[in-house]
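Colleague: structure of the sequence below:
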Amino acid sequence: MPGDRFGATRPAAPASGAAPLSGHPERVFITGAGSGIGAALARRYAARGAVLGLAGRRRDALQAVCDSLPGQGHRIYALDVRDRVALHVAAADFLAHGPVDRVIASAGISAGTLTDAPEDHAVFQTIFDTNVLAMVTTFEPFIASMRARGQGTLVGIGSVAGVRGLPGAGAYSASKAAVRAYCESLRVELRGSGVRVVTVAPGFIATPMTARNPYRMPFLMPVDRFAEQAVRAIDAGASYRVIPWPMAWVARLLRLVPDALYDRVAARRKRKPRMGEHS
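Modeller: Predicted coordinates:
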C-alpha cells in the first residue's frame, strides 16, 4: 500500500457509541470528506463512535478533519475520485481492516456551464466524471462484501438541482438528475439482498460550494444540521430524501409546473458563475 497517500492516522481501537447489529464498531467510508457535506457527515458519524475512511483530494484538509474527530482507527485517503484505480485501492485497504456498513458518495463539484461555449465542454465532462461516474466507482468495490453479509447501505448525495434543469447549470442539474436515476436503478438491482441504497438530495446547504451562488437561496441550512438529518434518513433506510423538508415540497411542486410556465420563470433566474467568472 502506498504509504505516502493512504494510511491510518491513529492505531485501530474499538469505538464507543452506536454500533450495527453485527456487533463490530460501525465503519463508514466517505468521499468528499475534506470539507462541506462530507466533513459534516464525518463529524456526525464519529460522534456516535464510528470508524471512518475519509477520501478526498487534499491530504491537508482530510488530516485536519481527521484530527478533529473523536475515536480511533480512522483512515485517510488522498485521491481524486475520478481515478478509479486509486479509489479501488483505498476501498480495498479500508475493507481489509473490517466490514463496511455504510458507503457515502459525497464528492461533488458545481460550476456554471453554457453549451454554446466550446471551452465549457471540459467542465461538463469534469462535473459528470466527478458527480456521476465517481459515484459508481465508489460503490463498486463494496457491493460484493455487503451482499455476502446481507447488510450495508450505499448513499448517493444528489441535489434538488436535479429536479428541473436550471439555466447556466446544465452540467450540474443533469449530473444530479443522473444521480437520482442511477441510485434508483441500483436500489432495484439490490432489492432483497439486504443492501440498501439511499439517495439524499440537499437543498441549499451552507458549504463552500454554495458560498459563490449569486442568487437567493431559500431555506439555507447549516451543514451540521443537514448532516444530523441526513444520518437519520440513512439510518431509516429512506429510498429518497430531500433535506430540508420545505425544499421537498418545492421539489414536488416544481415537477407539477407546466413547462411553459417553468421556462418563463426559470429563464429570469440568475445563473451560477462559470469557472473563472466572479459572482
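Colleague: every contact and neighbour count from this point should use C-alpha atoms.
Modeller: Will do.
Colleague: for Pro222, what are its contacts?
Modeller: Taking CA atoms under 8 Å, 6 or more residues apart in numbering, we find Pro222 in contact with Ile205, Ala206.
Colleague: one more, please, to line up against the first structure:
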Amino acid sequence: MNSSLKVFITGASSGIGLALAGEYARRGAILGLVARRGDKLAEFAQRFPKTSISIYPADVRDADALADAASQFIAQHGMPDVVIANAGISKGVITGHGDLDAFREVMEVNYFGMVATFEPFAAQMRAARRGTLVGVASVAGVRGLPGSGAYSASKAAALKYLESLRVEMRPHGVAVVTIAPGYIRTPMTEHNPYPMPFLMDADRFAAKTADAIARKTRFAIFPWQMRIAALLLHILPRWIYDRTLEKAPRKPRAADAKNVSDAPE
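Modeller: Presented below is the predicted three-dimensional model:
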C-alpha cells in the first residue's frame, strides 16, 4: 500500500475500529482516529511510533467535534483518501419497558453518527472527484432481530443511507463502500448469550475489509458464509421467519443486564 494513503476512522478505540486502525497502520497509511476514549487512542499510537497517527477524542453524536477533527486532519495531512464511519453501539431493548432513551442513543450513534462523519468530507471529495466513503453496517440490518430492535433498525437505516449515498456520489467520482459484518470477535459480541455462527477474528476481518475498500467494492459481507445467511434471511417468508425467531435467544435488555458491553465499534 502506498504510504501516502490517508485514512480517517471513527470508533477506533476498540473492536472493529481498532482492528482496522491496526491493519492500516501495518500497511503504512497516515491515520486520523476518532473515539470517545482518547486514552485508548493514545495507547494505540504508541504501538506504531513510525506511523503518522493523529488522534481526536470525540463522540460521533457531537457533529461540531467531528467537523473540528476533520478540519484538523485536513489542515495537517490534506483530504483523506478513505473515511470509515465505523462507530457503533449495541443495546438490548424491549418496547414498552421504558427503553426509548436506549433506542435513541443507538440510532444517534449508529446512523446519525455515520452521516455526521461523512458530512465534513463529502463536499471536498465531490469537488476533487476522488475519495472513498466507507460505512460499517451489519447483517443485523437485513431483518429485525428480536431484542435488538434498536440495533437492527439503526443498521437497516445505515444500509439504505449508504445505498442512497453511493448513487448520489457516483457521478462525482467518489466511491461509497458498504461493509456488513456478521459476527466478529470484539468487546461488543463477547457477552452475547447465544451461538454466533461463523464467528470471525477482528484482525482477519480488518484485512479483508481493507482489501475490499481498496477495490472500491460496493457491498461486502464478512465472513463469506454470512453472505449466504443474509440472502436466505432476506428472502425467507415472514411467517417462517416469525416462527423461527420468536423463541430465539436474544441480547439481554441493557437496563437489566450486567457486564453487557456497549463499547463503540
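Colleague: how close does Val198 of structure 1 get to Pro244 of structure 1?
Modeller: Applying CA to CA, to the nearest Å, the value for Val198 of structure 1 to Pro244 of structure 1 is 16 Å.
Colleague: these two: who's more crowded?
Modeller: Val198 (26 against 20; other CA atoms under 10 Å).
Colleague: what helix or strand does the aligned partner of the more buried one in structure 2 sit in?
Modeller: Val198 of structure 1 maps onto Val177 of structure 2 when the alignment is built from TM-score structural alignment. Assigned by DSSP states H and E, Val177 of structure 2 falls within strand 175-181.
Colleague: outside of that strand, which residues touch it?
Modeller: Strand 175-181 of structure 2 has contacts (CA under 8 Å, 6+ apart) with 130-139, 159, 162-163, 165-166, 169, 209, 213, 216-223.
Colleague: what's the nearest residue to the alignment partner in structure 2 of Val51 of structure 1 if we skip its chain neighbours?
Modeller: Under the alignment (TM-score structural alignment), Val51 of structure 1 maps onto Ile30 of structure 2. Nearest non-adjacent residue to Ile30 of structure 2, counting by CA to CA, 6 or more residues apart in numbering: Lys6, 4.6 Å away.
Colleague: the one you found -> structure 1?
Modeller: Lys6 of structure 2 maps onto Arg27 in structure 1, by TM-score structural alignment.
Colleague: could you check how far that match is from Ile234 of structure 1?
Modeller: 14 Å.
Colleague: please, where are all the strands along structure 1?
Modeller: Assigned strands in structure 1, in chain order: 6-8, 27-31, 51-56, 75-78, 102-105, 152-157, 195-202, 205-206, 221-222, 240-243 (criterion: DSSP state E).
Colleague: tell me who's in contact with the residue nearest to the spatial centre of structure 1.
Modeller: Centrality entry for structure 1: nearest residue to the mean C-alpha point is Ser106, 1.7 Å, by CA atoms, centre = their mean. The contact partners of Ser106 of structure 1, taken as CA under 8 Å, 6+ apart, are Ile30, Thr31, Gly32, Ala33, Ile37, Gly38, Gly156, Ile157.
Colleague: of all those residues, which two lie farthest apart?
Modeller: For the contacts of Ser106 of structure 1, the farthest-apart pair by CA to CA is Ala33 and Gly156; their separation is 13.7 Å.
Colleague: what's the longest helix in structure 2?
Modeller: helix 149-169 (DSSP state H).
Colleague: helices and strands around that helix, which ones?
Modeller: Where contact means 3 or more CA pairs under 8 Å, 6 or more residues apart in numbering; DSSP states H and E, helix 149-169 of structure 2 is packed against helix 100-107, strand 175-181.
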